[in-house]
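Novice: Coordinates for the following, if possible.
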Amino acid sequence: MGFKVAVVGATGNVGREMLNILEERGFPVGEVVALASRRSQGTEVSFGDRTLKVKALETYDFSDTDIALMSAGGNVSKEWSPKIGKQGCVVIDNSSAFRYDPEVPLIVPEVNPDAIEGFSKKNIIANPNCSTAQMLVALKPLHDAATIRRVVVSTYQSVSGAGKEGMDELFTQTRAVFVADPVEAKKFTKRIAFNVIPHIDVFMEDGTTKEEWKMVAETKKMLDPKIKVTATCVRVPVFIGHSEAVNLEFEKPITADEARDILREAPGCLVIDKHEDGGYITPIESAGEDATYISRIREDSTIDNGLNLWIVSDNLRKGAALNTVQIAELLVARGLIQPKQKAA
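Specialist: Predicted coordinates:
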């Protein structure tokens, strides 16, 4: 007896990754349906060794579907997630549309699994921002051990965070540089090839960007409202994998060795931290992997109880598709949903 799962936005980077991960992890599906907008209707996507024809979201009936994995952008989610939820289908939404709604759980299974119990108010569960998700996987066990007071994070975010258009722009601009063609910036505000851009999402009144604000708000909602967080989010010319330089101030003493031991035992974490050439992780090694990697763990002598970390993860997986599927697995493991269609 399996669950009927719809992947909304199945033709996008994250939607395709969701289909891959459902199959890879052996999620108990009875049927998988690929959905997208009308213009993508009939497009074919892969699910294991099967090919699925994409159906139109606008005409799909969710009444016999158990779970909708939503990766179609905030505007689509705002319109459709409440309608889908009312049909008795649980929406796990990858956009920012419902992350800050107090009636919608915001979940990273390694961080705050118990918060999932509140999903039934709207039948919607939110997936956090990719940069927040990987950071909190590493911070949660350290917070449990020594209580984090303050977080200062600088991100180095890959272009895949901006979707297929972002990846295409980096490729096209890089080729243009090599053949001395004009370099056009369309998706990003400035040239991304051989450059870095300290601007992700829109600017807010106080000078922060929305991406930076998300990291602050989501950390407080999922980990601890008392934590102080300041972020600088930067787009870099990397195809897949977000990196973060994180400075932490704790209430209680904690050494680098203690942190290393804690993180080695923590779910979802993989410590690669040798004090030698190449003894650390970079984005290219994280691509296609599920773990949140932690390197460069060291004490910060400029503050009491301070640590520095380097955190890297595949943003399409743990930052998006993998975390979404893990939330679905958590629903099933806790017996919070049952398949609507009984086995024949």
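
Novice: switch to C-alpha atoms for all contacts and neighbour counts from now on
Specialist: Will do.

Novice: Would you mind measuring from Phe188 to Glu44?
Specialist: According to CA to CA, to the nearest Å, Phe188 and Glu44 sit 29 Å apart.

Novice: Comparing those two, which shows the higher neighbour count?
Specialist: Using other CA atoms under 10 Å as the criterion, Phe188 and Glu44 rank with Phe188 on top: 19 against 15.

Novice: which stretch of helix or strand covers that one?
Specialist: Assigned by DSSP states H and E, Phe188 belongs to no helix or strand.

Novice: likewise Glu329?
Specialist: Here Glu329 is covered by helix 322-333, with elements defined by DSSP H and E.

Novice: Would you mind listing the buried residues in that helix?
Specialist: 322-332 (16 or more other CA atoms under 10 Å).

Novice: Same question for stretch 196-211.
Specialist: Buried, per 16+ other CA under 10 Å, within stretch 196-211: 196-197, 199-200, 208-211.

Novice: So which residues of the stretch 151-300 of the chain form strands?
Specialist: In the stretch 151-300 of the chain, the strands defined using DSSP state E, counting those that start in this stretch lie at 228-235, 242-250, 269-271, 292-300.

Novice: In JSON lines: those, plus distance to Asp101 and mean neighbour count.
Specialist: Below are these laid out as JSON lines (distance: least, CA to CA, whole Å; neighbours: other CA atoms under 10 Å):
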{"stretch": "strand 228-235", "distance to Asp101": "20", "mean neighbour count": "19"}
{"stretch": "strand 242-250", "distance to Asp101": "26", "mean neighbour count": "23"}
{"stretch": "strand 269-271", "distance to Asp101": "28", "mean neighbour count": "22"}
{"stretch": "strand 292-300", "distance to Asp101": "27", "mean neighbour count": "22"}
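
Novice: Let's see this one next, to set against the first:
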Amino acid sequence: MKVAVVGATGLVGSEMLTVLAARNFPVTELIPVASERSKGKEVEFKGKKYKVVTPDEAIALKPNVALFSAGGGTSTEYAPKFAAAGITVIDNSSAWRMDPTKKLVVPEVNGDVLSAEDKIIANPNCSTIQMVVVLKPLHEQYTIKRVVVSTYQSVTGTGVKAVKQLQDERAGVEGEKAYPYPIDLNVIPQIDVFQDNGYTKEEMKMIKETNKIMGDDSIRVTATTVRIPVVGGHSESINIEFENDFDLNEVRTLLAKQQGVIVIDNPANLEYPMPKDAHGKDEVFVGRIRRDESQPKALNIWVVADNLRKGAATNTIQIAEKLIEKGLL
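Specialist: You can find the predicted model right below:
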């Protein structure tokens, strides 16, 4: 299968190449794609070097699927051009997520919605993905009324520039800044720009995307998203209020059975998920599972995942795998 990776030289694009190899995705020909300024650069995949081409050149090479992670502007301009050429696009930017004509997919949650008509498929926001994977079995069993989520998000979610800022600050070196404030030894309670309602764009993404992916607008969601000086992955403190009461042991069993979830929940031995444990892994990790004692039928959980893997590259490739499984690719 001919696979184009658009944004192949970026953080997520590089991770896509790693995940494609690790999951033995059936790549017969790789087409790494980036901007004009990166044309001719080489990327390595499974021990072989490939030259980077421009998006227009990639369309002419007619890949079967194009995995996009090059930002909203590139996706808005080029995804329709790839789709018009008969190429299936799976896009990691925010460009198409809330378009009512496009599917927003997390395979373990709503992979069944994919059809032959879907030529541009949206990959959700990283912080939304790890949350809905965990919410899915709980909603099916107990019916979720309301979710309150606070995130602790890795600098890798911002990109290479942010990682460099953290490293520079830690080393006491002056350098280019991704954030308006220091990130080392600090937390920044702003991810993306502020909206008129006082929430950030990232917080509104979590709210709206959750409803769309879960296929249920009755679930009320509120979010506070925070950047922290970590590189391994995103963490989330999630409070869930249900229509129906639950048993904690059953909750643990439901989560352990959910595809793509690993439960680490043994407080007696100080065992709980941390970003350093999720780093480089495709699963979503859950722990600190306990009742909210201030509210009936409410649960507190702690959820961690590598935002470059399950939060971006892995989920994109799992969508492609789902398309193959359904005979659509």
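
Novice: tally of neighbours for Glu250 of the second structure?
Specialist: Neighbours of Glu250 of the second structure under the rule other CA under 10 Å: 12.

Novice: So what's the residue count around the aligned partner of Asp168 of the first structure in the second structure?
Specialist: Counting by TM-score structural alignment, Asp168 of the first structure lines up with Lys164 in the second structure. The tally of other residues near Lys164 of the second structure (other CA under 10 Å) stands at 17.

Novice: Ok, Lys2 of the second structure next?
Specialist: Lys2 of the second structure has 15 neighbouring residues, counting by other CA under 10 Å.

Novice: Trace it over to the first structure, please.
Specialist: In the first structure, Lys2 of the second structure lands on Lys4 (TM-score structural alignment).

Novice: what about the aligned partner of Lys49 of the second structure in the first structure, helix or strand, and which?
Specialist: Superposed on the first structure with TM-score structural alignment, Lys49 of the second structure falls opposite Thr51. Secondary structure assignment for Thr51 of the first structure, by DSSP H and E: strand 50-53.

Novice: chain center to that strand, what's the gap?
Specialist: On the basis of CA atoms, centre = their mean, to the nearest Å, strand 50-53 of the first structure sits 25 Å off its chain's mean C-alpha point.

Novice: ditto for stretch 207-224 of the first structure
Specialist: Distance, centroid of stretch 207-224 of the first structure to centroid of chain: 14 Å (CA atoms, centre = their mean).

Novice: Same question for it: list its buried residues.
Specialist: Neighbour count says stretch 207-224 of the first structure has 208-216, 218-219, 221-223 buried, by 16+ other CA under 10 Å.

Novice: follow-up on the earlier one: what range in the second structure does the helix holding Glu329 of the first structure sit on?
Specialist: Using TM-score structural alignment, helix 322-333 of the first structure pairs with 314-325 in the second structure.

Novice: Please enumerate residues in contact with that stretch?
Specialist: The contact list for stretch 314-325 of the second structure (CA atoms under 8 Å, 6 or more residues apart in numbering) reads 16, 19-20, 25, 65, 67, 90-92, 105-107, 111, 114, 123, 282, 308-309, 329.

Novice: My guess is Thr224 of the second structure contacts Glu203. True?
Specialist: Yes: with contact defined as CA atoms under 8 Å, Thr224 of the second structure counts as touching Glu203 (6.0 Å).

Novice: Show me what Thr302 of the first structure aligns to in the second structure.
Specialist: Thr302 of the first structure maps onto Ser294 in the second structure, by TM-score structural alignment.

Novice: And for His242 of the first structure?
Specialist: Mapped onto the second structure by TM-score structural alignment, His242 of the first structure lines up with His234.

Novice: residues in contact with the closest residue to its match other than its chain neighbours?
Specialist: For His234 of the second structure, ignoring the flanking residues on the chain, the nearest one in space by CA to CA, 6 or more residues apart in numbering is Gln153 at 4.4 Å. Going by CA under 8 Å, 6+ apart, Gln153 of the second structure touches 225-228, 230, 233-235.

Novice: Let me know the closest of those residues to Asp56 of the second structure.
Specialist: Nearest to Asp56 of the second structure among the contacts of Gln153 of the second structure, counting by CA to CA, is Gly233 at 33.5 Å.

Novice: No more questions from me, cheers.
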